[in-house]
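>>> what's the 3D shape of this:
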Amino acid sequence: MGGGDEVRNKQVVLRQHVTGFPKEEDMAITTSNTIKLKLPEGSAGVLVKNLYLSCDPYMRNLMNAGTGMPGYLPNYTPGSPLFGYGVSKVVDSGSPDFKIGDLVWGITGWEEYTVISSTDGLTKIEDTSVPLSYYTGLLGMAGFTAYVGFHEICSPKQGECVFVSAAAGAVGQLVGQFAKLLGCYVVGSAGSKEKIDLLKNKFGFDEAFNYKEEEDLDATLKRYFPEGIDIYFENVGGKMLDAVLVNMKLHGRISACGMISQYNLEKPEGVHNLVNVVTKRLKIHGFIQSDHFHLYNQFRDLTLRYIKEGKITYVEDIAEGLEHAPAALVGIFKGKNVGKQAVFITRD
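Below you'll find the model as predicted:
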């Protein structure tokens, strides 16, 4: 490709920092930026064409004012493109680890083309026998989060009682299936009848309930877990976490990967039942999947085998076109998505 080739690069940029629930108007679609389809001489990075983008709850935290939380990703800059996990094709490369035509997944810009200066966070896609979109979820960050949080952090045992909140989402649906494959009793919560039906009839959860229809979450959990919960996979926080703490068994384990109920609140809710952490000798472990990336190949190989053997399934909710990305991202905070929310940009 000639060094002078340029294209207009459609982007999703943040208009301003966000307070409360994000709105589509907080983001803008622009085509004012142009990009050369050839890296400068001596570059050690890669130029990629983005194929799919992943919509994830953590992205709301990056819309806040300030530089970001220590140990986490930096916050978005108004006037600049959002970034997040995606699936891309290498258009040009100065890295010895990637060649033109390689398919990769990792952090990329919310735009048609992205120059990635450091390839440390990119993973080459070796198996294309499954949909490429799976690498935004099932075989990407979300799926790996489920694997690490359940298998590595909770040390599950056959027959244990497992509760998963936001269970029909990108992470929760896989946690439940991992737990069932291990022989656990699994209950999930979600926010609609459609999602409850999915949990019980497609993902194989033993039971599921709509948290919006439950006036007393403590009583609800006692109904489904009369002897208590061994493992709680935490995606929600707030009132759900408070109710779970009362219903945990002795030496129970809580794996915390997200708290979506709190992200849009100007003043986060307090948790009042923390004394149970002491009296029940609970383990609460917050984690980020990238800290465990040495386990990724182990996870990928196991999950690919499960897919091909028909032992696990996955539901995606894919919006088409970069111009629909803001609506897709905002929708996950309103429960509009069913399954993993992703955005399809273009074919490779």
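>>> please count neighbours and contacts with C-alpha atoms only from this point.
Noted.
>>> tell me what the lengthiest helix in the chain is packed against?
Criterion DSSP state H: the longest helix present in the chain is helix 296-308. On a contact count with 3 or more C-alpha pairs under 8 Å, 6 or more residues apart in numbering; DSSP states H and E, helix 296-308 meets helix 141-147.
>>> okay, buried residues for the helix it packs on please.
141-147 (16 or more other C-alpha atoms under 10 Å).
>>> what's the helix or strand that the longest helix of the chain is followed by packed up against?
Next in sequence after helix 296-308, counting helices and strands by DSSP states H and E, comes strand 316-320. Counting contacts by 3+ C-alpha pairs under 8 Å, 6+ apart, strand 316-320 is packed against strand 340-344.
>>> just checking, what packs against the strand it packs on?
strand 46-54, strand 316-320, helix 325-331.
>>> and that strand with strand 46-54, angle?
130 degrees (axes from the mean of the first three to the mean of the last three C-alpha atoms, to 10 degrees).
>>> which residues belonging to strand 340-344 are considered buried?
340-344.
>>> distance to residue 179 and mean neighbour count added to the helices and strands packed on strand 340-344, as a markdown table?
Formatted as a markdown table, the helices and strands packed on strand 340-344 follow (distance: least, C-alpha to C-alpha, whole Å; neighbours: other C-alpha atoms under 10 Å):
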| stretch | distance to residue 179 | mean neighbour count |
| --- | --- | --- |
| strand 46-54 | 24 | 27 |
| strand 316-320 | 20 | 18 |
| helix 325-331 | 28 | 22 |
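>>> I have a second one here; can you model it like the first so I can compare?
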Amino acid sequence: MYATARAEEPRRTPSASAPRLERSPRHGMLHLQNAAGNAAVASVVARSGLPVQRAKDEAAGKAPAAETDYAPFTFKNFQFVNLNHAGEKYRDKAVRLLALLDRHASIQKYVGGRPCRITLQMRGMENPTPADISDKGATVEINLASYYFEKYDMGYIAGMLSHEFGIHPMAAGVAGIGDEEEAFTGFPMLVPGLEGKNPPRTMSTEGAKEKEHIFGASPDRKRHQAYRDVALEMATALYEQVKEQEEGATEKDVTDLLDCFLMDVATIAVGNDDRKAAGKEPSNVATVYNRYKTLVRDGLAENSPIKPLFPANKGVLGVLGDFATLAYRITNGNKGDSIQQPAEPKVPASTSA
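Here you go, the predicted structure:
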């Protein structure tokens, strides 16, 4: 998941698609967003979680959340645990992201009404991973690097969450995936775009940091297909936000998400899940990126509204720019400004004897 120094290309106007069916959020938070803007929604969302948490804490005999804990930022069953909602910038971004997750039918089906909690974390070069996900049974927990949330635009954040959901827990439910991955563990799989090398370039779970990443990058594997489908559905959800003129939504969000997906699988494939190793081969990363782009784009129907929004082909400078941008954003101004500081516990007033 990387930023991009993408070359500009002429953008065609997407063809109109059938109107989206009305969903209940449009009669609530999203209707308010359209009518009054993100700030109005944020005001409601930020308040909504606190009374609920207070009631739960009081029932459990705990001190009220506002006194000792974070005030959560909640939309339906999706929640930022520790978002700093003192300023509009991060509130507005959080509103869009939570609404986007709620709109994504496959993610909603997977989460199944359970609380899905996003916790912002300070991460630096010692652990630059943008996010990780864990299904706890009763809840789905996502840890999100604050630098990524603060410094990357919506399409990249949505693309990164597509990775977390699509390549990891959601793929685990695909029929036959366990048997397939057992059969292909340790087996060399061709890297798209580099099949003509002598010898052909391959990737393998052998030596990979996470074997799920290798299967998620191999086009013939079920895990890759699951990841691709989650990402494309997210791209469609972003496009719907644009079509409905939701505040802050632009076609660039769709392009950014697709760029995020393509750069993700390309660097996994070239580096065998070692991103630093992939960064030493920018020409190969660009070639593989462009091959994945062709495979995914050609698989879409001609009237797909997101088909005209794919990014331009990636070149060596674009790849180098992506890595440089990532490093800069991790190491400069990475202060965790989006993370809410817990309220100080109230100290009882002293009484004189």
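>>> tm score of chain vs chain?
TM-score for the superposed chains, counting by TM-score structural alignment, normalised by the length of structure 1: 0.27, backed by 167 aligned residues with a C-alpha RMSD of 7.2 Å.
>>> picking up where we left off before, make JSON lines from the helices and strands packed on strand 340-344 of structure 1 and add distance to residue 172 of structure 1 to it.
Below are these laid out as JSON lines (distance: least, C-alpha to C-alpha, whole Å):
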{"stretch": "strand 46-54", "distance to residue 172 of structure 1": "16"}
{"stretch": "strand 316-320", "distance to residue 172 of structure 1": "13"}
{"stretch": "helix 325-331", "distance to residue 172 of structure 1": "17"}
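>>> of all the ones you listed, which lies closest to residue 187 of structure 1?
strand 316-320 (20.8 Å; C-alpha to C-alpha).
>>> so residue 59 of structure 1 sits right up against residue 14, yeah?
No: contact criterion C-alpha atoms under 8 Å: residue 59 of structure 1 and residue 14 do not qualify, at 11.5 Å.
>>> more neighbours, those two?
Between residue 59 of structure 1 and residue 14, counting by other C-alpha atoms under 10 Å, residue 14 is the more crowded of the two (22 against 18).
>>> and the gap between that one and residue 58 of structure 1?
15 Å (C-alpha to C-alpha, to the nearest Å).
>>> over to residue 253 of structure 1?
23 Å.
>>> compare the two (neighbour count), which wins?
Legend: neighbour count by other C-alpha under 10 Å for residue 253 of structure 1 and residue 58, higher for residue 253 (25 against 16).
>>> SS state for the more buried one?
Counting by DSSP: H, G, I helix; E, B strand; the rest coil, the backbone at residue 253 of structure 1 sits in strand.
>>> where's it relative to residue 180 of structure 1, distance?
Distance from residue 253 of structure 1 to residue 180 of structure 1, by C-alpha to C-alpha: 17 Å.
>>> what does stretch 98-107 of structure 2 contact?
The contact list for stretch 98-107 of structure 2 (C-alpha atoms under 8 Å, 6 or more residues apart in numbering) reads 30, 75, 78-79, 108, 165, 230, 233-234, 237-238.
>>> among the helices and strands packed on strand 340-344 of structure 1, which comes closest to residue 161 of structure 1?
strand 316-320 (26.7 Å).
>>> by how many degrees do that closest one and strand 46-54 diverge?
Angle, strand 316-320 of structure 1 to strand 46-54, by the same axes, to 10 degrees: 120 degrees.
>>> follow-up on the earlier one: scan the contacts of stretch 98-107 of structure 2 and report the most crowded one.
Most surrounded of those: other C-alpha under 10 Å gives residue 238, at 30 neighbours.
>>> can you tell me the helix or strand for the residue nearest to it when sequence neighbours are not counted?
The shortest distance from residue 238 of structure 2 to any non-neighbouring residue, by C-alpha to C-alpha, 6 or more residues apart in numbering, is to residue 254 (5.9 Å). Using DSSP H and E, residue 254 of structure 2 sits in helix 251-271.
>>> and that helix, what does it pack against?
helix 154-167, strand 202-203, helix 211-217, helix 222-243, helix 275-279, helix 282-298.
>>> just send the ones you listed back as CSV, with distance to residue 322 of structure 2 too.
Shown next, in CSV, are those (distance: least, C-alpha to C-alpha, whole Å):
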stretch, distance to residue 322 of structure 2
helix 154-167, 12
strand 202-203, 22
helix 211-217, 19
helix 222-243, 20
helix 275-279, 9
helix 282-298, 10
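>>> gap between residue 321 of structure 2 and residue 292 of structure 2?
Counting by C-alpha to C-alpha, the gap from residue 321 of structure 2 to residue 292 of structure 2 is 19 Å.
>>> which of these two has more neighbours?
residue 292 (22 against 18).
>>> what about stretch 177-196 of structure 1, how long is it end to end?
15 Å.
>>> report how many residues lie close to the spatially closest residue to residue 257 of structure 2 that is not a sequence neighbour.
Nearest in space to residue 257 of structure 2, with sequence neighbours left out and distances taken as C-alpha to C-alpha, 6+ apart, is residue 155 at 4.3 Å. Using other C-alpha under 10 Å, residue 155 of structure 2 has 26 other residues around it.
>>> ok, residue 155 of structure 2 touching residue 261?
No: using C-alpha under 8 Å, residue 155 of structure 2 is not in contact with residue 261; the gap is 10.0 Å.
>>> for structure 2, just list every one of the strands.
For structure 2, the strands defined by DSSP state E occupy 73-75, 78-80, 116-121, 131-135, 140-145, 189-190, 202-203.
>>> let's have these in a markdown table, adding distance to residue 97 of structure 2.
Shown next, in a markdown table, are these (distance: least, C-alpha to C-alpha, whole Å):
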| stretch | distance to residue 97 of structure 2 |
| --- | --- |
| strand 73-75 | 10 |
| strand 78-80 | 10 |
| strand 116-121 | 11 |
| strand 131-135 | 15 |
| strand 140-145 | 12 |
| strand 189-190 | 35 |
| strand 202-203 | 33 |
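>>> kindly check the end-to-end length of stretch 80-91 of structure 2 for me.
10 Å.
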